[in-house]
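Participant: starting from these lines, generate the structure:
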Amino acid sequence: MAYVTTPEGLEIFYKDWGPRDAQVIFFHHGWPLSADDWDAQLLFFVAEGYRVVAHDRRGHGRSSQVWDGHDMDHYADDVAAVVKHLGVEGAFHVGHSTGGGEVIHYMARHPEDKVPKAAIIAAVPPLMVQTDSNPGGLPKSVFDDLQAQLKVNRAQFYQDIPAGPFYGYNRPGAKADQGVILNWWRQGMMGGAQAHYDGIVAFSQTDFTESLKKVTVPVLVMHGDDDQIVPYDNSGPLSAKLLAKGTLKTYKGYPHGMPTTHADVINQDLLAFFRS
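Facilitator: All right, here's what the predicted structure looks like:
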């Protein structure tokens, strides 16, 4: 198993597949998952000749289950440690959900890495929580409730999310994939409760507005209009407007977990974007 030791002494797990001399795509997973959530993308892009890298965020998956540092600054710096260790500066970066915020913040915080292109999928920027300046956000009570459910029974909570809104399996006529649900539960339970608890604050209360403004390279913003986790109207369209070279691609009826439920479409769209 491959790990990077950060300057803080944390062990960050990563996957690194494909030819050493190929163009690299670096994948950033969502809360509370792991690099395993990118299986469909990693296998696809390796077959297309790319080198792919994906890590487990601190406190998630196989990385160190530390109790602190669960914020976007630390997340971005941990990514920088992986990038430096592997020598993969200049990679394309792809982030889903919380990982989309991580991509944007990494690019803004570490401009020394000249990332040529990026894609964010069903991502949390610009800001999820409702504030006076963000009236379209979700009330803070929504996220407080998520933390409360995690504290009471994390195992059941991690069953209910994928079985319901994450993949849209709660929609009329939807056919739930039990393997997908169990895999989500497995990944979630691998991580640390403290990291996941604090991560709810990180993904919901971080304002990415200034980070988005600092990103000047092409970014593909991919979002489903039936996203029940990160509502479409207050996320994808707003991020695309704040980015200097943002392109919004809207997916009719797609759920939050669309990299899994619609991997065939998402993979082809990413491939076309990176080859353009």
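Participant: from now on I want contacts and neighbour counts done on CA atoms only, so please keep to that.
Facilitator: Fine.
Participant: which residues does the host helix or strand of residue 145 contact?
Facilitator: Taking DSSP states H and E as the criterion, residue 145 maps to helix 140-163. Identification of contacts with helix 140-163 by Cα atoms under 8 Å, 6 or more residues apart in numbering yields 129-130, 169-170, 176, 180-182, 184-185, 188-189, 193, 197, 200-201, 204.
Participant: make it 10 Å
Facilitator: Contact with helix 140-163 is made by 32, 128-131, 166-170, 176-178, 180-189, 193-194, 196-201, 203-205, 229, 257, as judged by Cα atoms under 10 Å, 6 or more residues apart in numbering.
Participant: one more to put side by side:
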Amino acid sequence: MNVQPNVRIAVEDINPAGGKTILLLHGWPLNRNMFEYQLHLLPKYDYRCVLMDLRGFGDSDRPSDGYRYNQLARDVNAVVRSLGLTQFTLAGFSLGGAVALRYLSLFPGAPVEKLCLFSAAAPAFIQKYGSPHGMTKMQVDELIRQASSDRPQLIEEFAGLLFAQPHSDAMFSWIKGLCLQASGIATVQTAIAMRDEDLRSDLRKITVPTGIFHGRQDQFCPFAFAQELNRSIANSQLFAFDHSAHGVCYDELDSFNERLVEFLQQK
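Facilitator: You can find the predicted model right below:
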């Protein structure tokens, strides 16, 4: 799907005849395939599942620019408009959660009826005045340097931060494979965006029911992010996972899926 004249975004539409719709946005530096274990479940509840690879990731085009949150949100809007989505749930993991928040802020008339934030990289990914949680700028600068010089090693270390529970070597290999499908440019440029963007002023514009799903053992986007989101988004619920790290949708898979469905089915 073309979102700009020379930028094509990969979109997957599963169970298009479903009575309800959820649009899923992946995290850094993954792609839409990270949601494999939700796609076994959601169509059983009559959900049409729309997934997109953010520019530079997965099967989408890899332009040299356009990786700030505003452009990523405009890409989401182009997909929503092209598919004619109405009254849908928007869900985002990590970077995808940040993009989802900017999308709702930038397009206040968007036909979103619920928002799901999974381990969201928000409100601010690095420590800022008034927001003391997360990495320091120096730590993210080192992450960016590593992405620019030894991306495979960065991915190895990132995969280790995803899990608090034991997983098979094959699972680690799969996750690392998804991450390595990303372009180097997108990996670096979205890390710069996460470092520099600040979503605190966006949060007051969020009015839809919001479910915040976050692991207490998250070392990439600390649990304090979820608590701050819960305090700042008026109509929000916090679903805490005591035994999960950043990969909240893997560490406690059954519990995560059950609570996600619980939130989606709330009137």
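Participant: where do the strands sit along structure 1?
Facilitator: 2-5, 11-17, 24-28, 51-55, 92-96, 118-121, 219-224, 246-251 (DSSP state E).
Participant: tell me the most buried of those strands?
Facilitator: Of those, the one with the most neighbours on average (mean count of other Cα atoms under 10 Å) is strand 118-121, at a mean of 26.
Participant: which bit of structure 2 covers it?
Facilitator: Strand 118-121 of structure 1 corresponds to residues 115-118 of structure 2 when matched by TM-score structural alignment.
Participant: drop anything exposed from the contacts of helix 140-163 of structure 1.
Facilitator: Buried by 16 or more other Cα atoms under 10 Å: 32, 128-130, 166-169, 176, 180-181, 184-189, 193-194, 196-201, 203-205, 229, 257, out of the contacts of helix 140-163 of structure 1.
Participant: now the strands of structure 1 in TSV, with distance to residue 157 of structure 1?
Facilitator: As requested, the strands of structure 1 are exported to TSV (distance: least, Cα to Cα, whole Å):
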stretch	distance to residue 157 of structure 1
strand 2-5	29
strand 11-17	25
strand 24-28	23
strand 51-55	24
strand 92-96	20
strand 118-121	23
strand 219-224	23
strand 246-251	27
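Participant: all helices of the stretch 1-150 of structure 1, in order?
Facilitator: 39-47, 72-86, 98-109, 140-163 (DSSP state H, counting those that start in this stretch).
Participant: and these: which comes nearest residue 224 of structure 1?
Facilitator: Nearest to residue 224 of structure 1 among those is helix 98-109 (14.1 Å), distances taken as Cα to Cα.
Participant: how far off centre is the helix holding residue 145 of structure 1?
Facilitator: Its chain's average C-alpha position is 19 Å from that of helix 140-163 of structure 1, according to Cα atoms, centre = their mean, to the nearest Å.
Participant: would you mark the buried spots in it?
Facilitator: Under the neighbour-count criterion of 16+ other Cα under 10 Å, helix 140-163 of structure 1 has 143, 147, 149-150, 154, 157-159, 161-163 buried.
Participant: with stretch 226-237 of structure 2 instead?
Facilitator: Along stretch 226-237 of structure 2, these residues count as buried under the neighbour rule (16+ other Cα under 10 Å): 226, 228-230, 232-234, 236-237.
Participant: any idea what residue 142 of structure 2 aligns with in structure 1?
Facilitator: Across the two structures, residue 142 of structure 2 finds its equivalent in residue 145 of structure 1, going by TM-score structural alignment.
Participant: before we move on, what about residue 177 of structure 2?
Facilitator: Residue 177 of structure 2 maps onto residue 186 in structure 1 when the alignment is built from TM-score structural alignment.
Participant: ok now do that match, which residues does it touch?
Facilitator: 33-34, 61, 155, 158-159, 180.
Participant: one step back: compare the strands of structure 1 and give me the one nearest residue 110 of structure 1.
Facilitator: Between residue 110 of structure 1 and the strands of structure 1, the tightest spacing by Cα to Cα is seen for strand 92-96, at 13.0 Å.
Participant: how close does the closest one sit to structure 2?
Facilitator: Superposed on structure 2, strand 92-96 of structure 1 shows a mean distance of 0.8 Å to its aligned residues (mean Cα distance after the TM-score superposition for structure 1).
Participant: for the match of strand 118-121 of structure 1, give me the average deviation versus structure 1.
Facilitator: Taken over the aligned residues, the distance from stretch 115-118 of structure 2 to structure 1 averages 0.7 Å (mean Cα distance after the TM-score superposition for structure 1).
Participant: quick one: that stretch to chain centroid distance?
Facilitator: For stretch 115-118 of structure 2, the distance between its averaged C-alpha position and the chain's averaged C-alpha position is 8 Å (Cα atoms, centre = their mean).
Participant: returning to what we had before: can you redo the buried residues of stretch 226-237 of structure 2 as a markdown table with distance to residue 213 of structure 2?
Facilitator: Output for the buried residues of stretch 226-237 of structure 2, formatted as a markdown table (distance: Cα to Cα, whole Å):
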| residue | distance to residue 213 of structure 2 |
| --- | --- |
| 226 | 8 |
| 228 | 13 |
| 229 | 11 |
| 230 | 10 |
| 232 | 15 |
| 233 | 14 |
| 234 | 16 |
| 236 | 11 |
| 237 | 9 |
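Participant: what's the farthest-apart pair in these?
Facilitator: Every pair in the buried residues of stretch 226-237 of structure 2 was compared (Cα to Cα); the two farthest apart turn out to be 226 and 234, at 13.3 Å.
Participant: and residue 215 of structure 1, what's its match in structure 2?
Facilitator: Across the alignment, which pairs residues by TM-score structural alignment, residue 215 of structure 1 is matched by residue 206 of structure 2.
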